[in-house]
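> when you get a sec, could you give me coordinates for this:
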Amino acid sequence: MMWSSAIATLTSGIFLLAPGAIASPLKTQGARLVINADFPDPSFVETPEGTWYAFGTNGNGKNVQVATSNDFATWTLLDNDALPNVAAWETNNNHWAPDVIRRNDGKYVLYYSGEAKALLDHHCVGTAVSVGTDPAGPYIPSESPLSCPLDQGGSIDPAGFQDVDGSRYVVYKVDGNSIGNGGDCNNGVEPKKPTPIMLQRVAEDGITPIDGPVAILDRDDNDGPLVEAPNIIFKDGTYYLFYSTHCFTDPNYDVRYATSKSLRGPYVKTNERLLKTGDWGLTSPGGGTVCPCGDRMLFHGFCEDNKRCTYVAQVNLADGKVNLL
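Take a look at the predicted model:
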């Protein structure tokens, strides 16, 4: 995700997104550009009416960007900020990697990474609830963050998950590389800090933690300085944990996955680079979010210097394996 603020955000105008080359993501081959604007770390949610809403890291003058689509193929960037006002614990800068889920009461919960006033350049996982039932917002932030282990580097990249029994969880990354010893993404110099992926159960409201978080994955030498951008999907008895490795500015940045028969793990890394630089002309693809339906993904990649566009890919999950179609 956006560990460093060195990547500039774009602030010019409203963008008409996604060339009409895509008829449907379920009929495409490979990855296709769908948001031709700086829209990193995309996540998405579908309304009961079948409209899709995507959310991206700060840019275009917004804390949380929003785009919408009726077919998952042609997207329009909206001229509104999903999080126009922030909580007292955070600054107005660097809101990263938002994710949205729909509650049973029809309202939506926004998870995001906000910069902590208590330790600048470090982040905590914040939550916010929609004023009404419009997923585009606005959202009202909670008074306290959901996760804020600043002594471990803080926390970023939250994503909601609802298990088959209806219980709700949030998965996120402890941002250990933010207190690393330098080098690649500040964690390329020994001793390297852990960057564990954590699983936190929450109440039906989507924001109240139940018990403490548990670690379900961490970096190893094959992952470079970090693992991040987690996203969990359950299908046919298997939990699929998607994540990215290496630094987001590195050509080695990618999308990988691990699997488990239990939500709490252990998760076994396949070390398969599901998306990597060079595939379909992509550069540093990462931040992949897979639909709970298990057939489509949004992710970002560099499309120009300092500009990360959003792409779509069709996926197939079967027998513990993930294939791009």
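> could you use CA atoms for every contact and neighbour count after this?
Will do.
> list the buried ones in stretch 158-176?
Across stretch 158-176, burial judged by 16 or more other CA atoms under 10 Å covers 158-162, 168-176.
> just give me the closest of the residues you listed to residue 197.
If you rank the buried residues of stretch 158-176 by distance to residue 197 using CA to CA, residue 173 comes first, at 4.5 Å.
> and the closest one, how close does it get to residue 74?
Look at residue 173 and residue 74: by CA to CA, to the nearest Å, they are 31 Å apart.
> which residues touch the residue nearest to residue 110 when sequence neighbours are not counted?
Once flanking residues are discounted, residue 110 sits nearest to residue 100: 4.5 Å by CA to CA, 6 or more residues apart in numbering. For residue 100, the contact set (CA atoms under 8 Å, 6 or more residues apart in numbering) comprises 43-45, 55, 108-111, 135, 159-160.
> could you do residue 167 as well?
For residue 167, the contacting residues are 201-204, by CA under 8 Å, 6+ apart.
> identify the residues contacting whichever strand or helix holds residue 170?
According to DSSP states H and E, residue 170 maps onto strand 168-174. Under the contact criterion CA under 8 Å, 6+ apart, strand 168-174 has outside partners 149, 152-163, 195-204, 206, 227-232.
> quick check on those residues: which are buried?
Using 16+ other CA under 10 Å as the burial test, those include 149, 152-162, 195-202, 204, 206, 227-232 as buried.
> re earlier: now for the buried residues of stretch 158-176: which two are most distant?
Across the buried residues of stretch 158-176 (CA to CA), the longest gap, 26.4 Å, separates 162 and 176.
> one more, for comparison:
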Amino acid sequence: MRNLARAATVLLGSSMVVAVAAGPAAAAEIPTGARSLESVNLTGRYIRHSDYLGSVAAVTSSSTAQLKSDATFTVTPGLAGGAGCVSFQAANGMWLRHRDFRVRLETNAGTATFLADATFCVRDGSVSGSVRLESSNYPGRFLRHRDNQLWVDPSTTNPGTFAADSSFRVTTPWVAGRRSPVIKGLYGDPNIAYLNGRYYIYPTTDGYAGWSGTRFKAFSSTDLVNWTDHGTVLDLATQVDWSSGRAWAPTVAYRNGRYYLYFCGDTNIGVATSTSPAGPFTDALGRPLIAAGFRSGQMIDPAVFTDDDGQSYLYWGNGYAYAVPLNADMISFDPARVTTFGLPNFREAPFVVKRNGVYHMTYSVDDTRSENYHVEYATSTSPLGPWTHRGTILSKNLNLGIKGPGHHSIVQAPGTDTWYVAYHRFAIPAGDGTNREVTIDPLRFGADGMIMPVVPIL
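Sure, this is the predicted structure:
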């Protein structure tokens, strides 16, 4: 990315974050992460929120910590999508949006109107290195300051000063940003995998009441720090005939030159295929692979494990844990071979890895809307059990503001004994069970070969 306003080097496995200040962002571009935005014609005044209303205010090195925080936003890909569009999240978890053209701070309601109101498309500013922010749902209206308040106004108003009033320099943030979330924005249920020379994450698109989203996205990285957004790889609303919503918890597998995306739609499990891990994916069956009501509990939260002999197993379940060997085509199985597991405290999201001949079954406990949502695990000498319970490996840490960590997945760095766990938690600081964010932490094994408790890093 060109002329980053702030570069950050993050070492997974430690709390070290090294930030290096640089020049302003290139025209028509705002890097994701923590940023502050300075007015080009009111030098020293920055976009901030006060009493939940957007304004521009003077900020200096001697300003209060609260004022500096109010003038710092996490830039994310636009909540409503769109190339070159972004959204702005404040430290309290709320988002800048316009309502009746006044810019204010509000909690993400997950509605199409809110997502569009909170999305701004980046345009060239009036001076070199500055940007303008055009409303995604009111083209021709730009975020601008008027009497120090923030509005979205048409460019025909005050034409003599409008371009400058709506232009901002992207600067080093007044408050340093966190390492995580690794994917900027609201996502849950991340499936992480190493595919074709890159790490990929496939999450649930979050921020919708009742988890009612329809789209699955993919993100990729070579270093687990800098992530490329590949956009929507499958949309239930337009690409799947048998389901139109509740797009949850995708997982991916590779075999014979094709990638297989197993996904939830309206509490069924489907499978889609692609020749690229970045999609697009196409529904493979025209019907669910596992239909709602196939067994007790909800038919959700698929995960695939492929053993050393090449046999792949599909795991899933909510309330009850299931597994079955997949056929070689990866899109069918023998129902007579479905196994039901007895796992202490099991709620959902089973995920299996193998290390030194031991199978590690990890799974989520409690409800994703609860701050007590957490991950426990068990071991076996077989991919189908029986399983020996080993306790909790990931749980909340209120001292760090971490609530509800779970619905995880695990990846091994290729050619090493280095492992990472991706999981969601309540968005910090004001998230909940439908406003979650994705992070990654090291996963370590003890001298006894068992998984050690995960130490979260902010």
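> TM between them?
Here the TM-score for the pair of chains, by TM-score structural alignment, normalised by the length of the first structure, is 0.75; 269 aligned residues with a CA RMSD of 2.5 Å.
> tell me the one of the buried residues of stretch 158-176 of the first structure nearest residue 62 of the first structure?
residue 158 (18.7 Å).
> quick one: map that closest one onto the second structure.
By TM-score structural alignment, residue 158 of the first structure lines up with residue 302 in the second structure.
> circling back: which residue numbers in the second structure go with the helix or strand containing the residue nearest to residue 110 of the first structure?
Here residue 100 of the first structure, judged by DSSP H and E, is contained in strand 96-102. Using TM-score structural alignment, strand 96-102 of the first structure lines up with residues 248-254 of the second structure.
> so residue 263 of the second structure sits against residue 269, correct?
Yes - counting by CA atoms under 8 Å, residue 263 of the second structure touches residue 269, with 5.5 Å between them.
> joint contacts of these two?
When CA under 8 Å, 6+ apart defines a contact, the residues bordering residue 263 of the second structure and residue 269 alike are 300, 302.
> which residues of the stretch 251-400 of the second structure fall in strands?
258-265, 268-274, 282-283, 303-306, 312-316, 321-325, 339-341, 348-355, 358-365, 374-380, 388-394 (DSSP state E, counting those that start in this stretch).
> can you lay out those as a markdown table showing distance to residue 401 of the second structure?
Converted to a markdown table, the strands of the stretch 251-400 of the second structure look like this (distance: least, CA to CA, whole Å):
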| stretch | distance to residue 401 of the second structure |
| --- | --- |
| strand 258-265 | 30 |
| strand 268-274 | 33 |
| strand 282-283 | 39 |
| strand 303-306 | 29 |
| strand 312-316 | 30 |
| strand 321-325 | 30 |
| strand 339-341 | 33 |
| strand 348-355 | 23 |
| strand 358-365 | 19 |
| strand 374-380 | 15 |
| strand 388-394 | 14 |
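> residue 80 of the first structure corresponds to which position in the second structure?
Structural alignment (TM-score structural alignment) places residue 80 of the first structure against residue 232 in the second structure.
> okay, and the closest residue to its match other than its chain neighbours sits in which element?
Once flanking residues are discounted, residue 232 of the second structure sits nearest to residue 217: 4.3 Å by CA to CA, 6+ apart. Following DSSP H and E, one finds residue 217 of the second structure within strand 215-221.
> just how off-centre is the next helix or strand after that strand within its chain?
Next helix or strand after strand 215-221 of the second structure toward the C-terminus (DSSP H and E): strand 228-235. Here strand 228-235 of the second structure is found 12 Å from its chain centre; the criterion is CA atoms, centre = their mean, to the nearest Å.
> packing partners for strand 228-235 of the second structure?
Here strand 228-235 of the second structure touches strand 215-221, going by 3 or more CA pairs under 8 Å, 6 or more residues apart in numbering; DSSP states H and E.
> what about the strand it packs on, how far off from the first structure?
For strand 215-221 of the second structure, the mean deviation from the first structure after alignment is 1.4 Å (mean CA distance after the TM-score superposition for the first structure).
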